[in-house]
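Asks: model the structure of this input:
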Amino acid sequence: MAERRWSARDCHEFFEQRPWDSVLKFYQLVVNGQIGLRDLRIEHNEKFEDRCLETKQQDEDKSLPIVDRSKERGGRWERRTFKIVLSYSGTAFAGWQKQPGFLTVQSVLEKQLGRFVDGKRASNLEKQGKIKEALVSVAGRTDKGVHACGQVCSFYTWMRECKEEDVKSAVNSAMPTILRAVSASEVDRDFHPIFSAKWRRYIYIFPLRSRDEIDVSKVATLLRGLEGHSLSYAIFARDTKIARSSGPATVCTLYHARAALAKLPVPNEENVMVVELVADRFLRKMVRVLVSTAIKEAFAGANDDALVALMEETDRRASAPPAPAHGLCLAEVGYGNSQARDCLLRHCQHIVKNTKV
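Replies: This next block holds a predicted model:
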């Protein structure tokens, strides 16, 4: 029998009043490189036969073009582009995007990478009496509180003596405990973190007071119904117009949407629910609203296609308010083919075998 659906206030109280400290501690260890997301102790069922998750770029190599410097070219072709994979603690920053008076990931990076700015840009900044700061592009601007262990950004320089290890060292010397360059590599000058990306992968960790507090199998079934469909997720977005004839499209394709029980690899091994989503793109706050709405609908005993049915709604009050930002982590940005073996939740016992995709 269906239960009463929660109000926005009910949702806020349920999401906020729980043991988040262990989740934050886990993410801090991930950011520092002491452990990884794969250290989560997820309950698997190896008998579950998973479908292979594939994007449309099936024949594309996951690696980026290798830069060949054996044939140097002059002029504008001397510009060099570096790709940086970042890990950072979201609770330490006011989001990614630079904002006057606030500590953001972009502001720290552009200042640190300013040492590699030269040429015309350096001259212009000097004439304007401004400090040298690099121009950094990013795959996805994370909100305040959202963590990352696979964020991708890039910047360019004309300095021939700039090396990959120099770039990595410059980033890692800024705020060692909360911001880390996982890798830095020179890529083809046509590379762009946003436009070259084929998919993004997010992980949401939701702490549980007890193992049976949430029907994780129901949450998993609700999310699984979104897999393989290209749908408008406007109802699950925030800070954007729900109906619009111009601006960015609201249609996204979810390649992978799963949920499972797990234990954190920290003292006391707290029970958590882990949600993993992979899509070609995500709208503003879309992941957090999907997670909260799936939990809300699970408690209400909704039909298995409840999330798909919500796509027809025009009032965002039909979906739940966003789940807390500090449970979310940008795990990876992909620049090629994505398969199920790359995902964290592949053989989860809480996923029904005959769920239609």
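Asks: make it CA atoms for all contacts and neighbour counts henceforth
Replies: Fine.
Asks: looking at this protein, which helix is longest?
Replies: helix 286-299 (DSSP state H).
Asks: strands along the stretch 51-200 of the chain, start to end?
Replies: 80-88, 137-138, 147-157, 179-187, 199-207 (DSSP state E, counting those that start in this stretch).
Asks: give the residue farthest from the middle of the chain.
Replies: Within the chain, K127 marks the point farthest from the mean C-alpha position, 38.3 Å out by CA atoms, centre = their mean.
Asks: also this sequence, please, to line up against the first:
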Amino acid sequence: MKTERCIRMTMSYDGSDFAGWQRQLDRRSVQGELEKALRTMHGHDVSVTAAGRTDSGVHAIGQVVHFHTDIASIPAAKFRVALNKLMPVDVRVVEAAATRLDFHARFDARLRRYKYYIRACTPPLPHLDRYAWRLDHQPDLGRLNRLAACLRGELDCTAFSSARDEHENRHRYLHHATFYMEQDALVFDVAANAFLWHMVRSLVGTLVELDRAGAPDDAMQAILRSGERRQAGVTAPPHGLFLWQVEYYRAASHARPGSVAAGGGLTVPGGDLLVGQASGLPAGDEVPGPRLIPGLGYVDS
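Replies: Predicted structure coming up:
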């Protein structure tokens, strides 16, 4: 009798040449490449679930996925090596580990963190501009952060959702939203329990437009309260966006959407926080992530 295991993996990919995470019949996807490699290993189809279904052109540093396997001969950690040998170089398994059978990469996630990169008034460098939104004006860092100051706590984010978003409940809990400089790049760093479709890119596009127009500090708050997408700005292009990190609680049962555990910073009785893979950090601690180093790519901080 075969023993089933659940494998949790952290993945990184360059989304430039993918039509997004989700498998598609006639277009290249990250899920499609991973499931093709798993099919080669298993001799049958293996379904993979991700924490976030990134759009076409969006990248990932810390995507988390899970799948079930009946292969007992491969240690869980070795799935990283085996799968990386079978997949193209623009999608990589960073880490693999066995987890509980009922772990769910999407529904057990406590927090998703994205970073959006902007390069403004800098020399054109194709190897960097491929991963950042290039602007011909210099944004005001202070004004951007004053505009974004309202992006905290539980918010109705309807004004920043796509018309094609199918979520009935568009309230989300935002843990932080801030701009800062990283080398010569302007970074928007945002984390929430979950995001609506195109929400991060809509936030970025709107904030950049408001800053350039010299809008008052409460302009973003007014757009939030309107609940109307037409009041917000453009949707920033996908190539500057990275799914950076996913945090989890380890608990006896799933933290499903709408539950206490799915909220912002609320505790799960008897649960401890997992960040990406395993970590001994309590909830709310800052976890160092990779940094963009011009000319070198991403390195651990």
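Asks: TM-score, when you put one on top of the other?
Replies: TM-score of the superposed chains, computed with TM-score structural alignment, normalised by the length of the second structure, equals 0.75; 244 aligned residues with a CA RMSD of 2.1 Å.
Asks: as a markdown table, the strands of the stretch 51-200 of the first structure with distance to V219 of the first structure and mean neighbour count would be great.
Replies: Supplementary listing: those in a markdown table, determined by distance: least, CA to CA, whole Å; neighbours: other CA atoms under 10 Å:
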| stretch | distance to V219 of the first structure | mean neighbour count |
| --- | --- | --- |
| strand 80-88 | 28 | 23 |
| strand 137-138 | 31 | 19 |
| strand 147-157 | 23 | 24 |
| strand 179-187 | 32 | 21 |
| strand 199-207 | 12 | 24 |
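Asks: between those, which gets nearest to L226 of the first structure?
Replies: Closest to L226 of the first structure of those is strand 199-207 (CA to CA; 15.0 Å).
Asks: and the next helix or strand after the closest one, which stretch of the second structure?
Replies: Next helix or strand after strand 199-207 of the first structure toward the C-terminus (DSSP states H and E): helix 216-224. Matched against the second structure by TM-score structural alignment, helix 216-224 of the first structure falls on residues 141-149.
Asks: now the matching stretch: buried residues?
Replies: R143, L144, N145, R146, L147, A148, A149 (16 or more other CA atoms under 10 Å).
Asks: from what I can see the last one touches A177, true?
Replies: Right, the one you point to is A149 of the second structure. Yes: A149 of the second structure lies in contact with A177 (CA atoms under 8 Å); the separation is 7.5 Å.
Asks: how about the helices in the stretch 51-200 of the first structure?
Replies: 105-112, 119-127, 164-172 (DSSP state H, counting those that start in this stretch).
Asks: mind listing what's buried in the last one?
Replies: Going by neighbour count (16+ other CA under 10 Å), the buried part of helix 164-172 of the first structure is V167, K168, S169, A170, V171, N172.
Asks: how about the equivalent of S137 of the first structure over in the second structure, what does it touch?
Replies: Counting by TM-score structural alignment, S137 of the first structure corresponds to T49 in the second structure. By CA atoms under 8 Å, 6 or more residues apart in numbering, the contact set of T49 of the second structure is V65, H66, F67, H104, A105, R106.
Asks: what sits against the residue most central in space within the second structure?
Replies: Nearest to the mean C-alpha position of the second structure, by CA atoms, centre = their mean, lies L243 at 2.6 Å. Residues near L243 of the second structure by CA under 8 Å, 6+ apart: G52, T54, V58, H59, A60, I61, G62, Q63, R112, R113, Y114, K115.
Asks: now those residues in JSON lines, with distance to R250 of the second structure?
Replies: JSON lines is the format used below for the contacts of L243 of the second structure (distance: CA to CA, whole Å):
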{"residue": "G52", "distance to R250 of the second structure": "19"}
{"residue": "T54", "distance to R250 of the second structure": "24"}
{"residue": "V58", "distance to R250 of the second structure": "28"}
{"residue": "H59", "distance to R250 of the second structure": "26"}
{"residue": "A60", "distance to R250 of the second structure": "23"}
{"residue": "I61", "distance to R250 of the second structure": "22"}
{"residue": "G62", "distance to R250 of the second structure": "18"}
{"residue": "Q63", "distance to R250 of the second structure": "18"}
{"residue": "R112", "distance to R250 of the second structure": "16"}
{"residue": "R113", "distance to R250 of the second structure": "18"}
{"residue": "Y114", "distance to R250 of the second structure": "22"}
{"residue": "K115", "distance to R250 of the second structure": "25"}
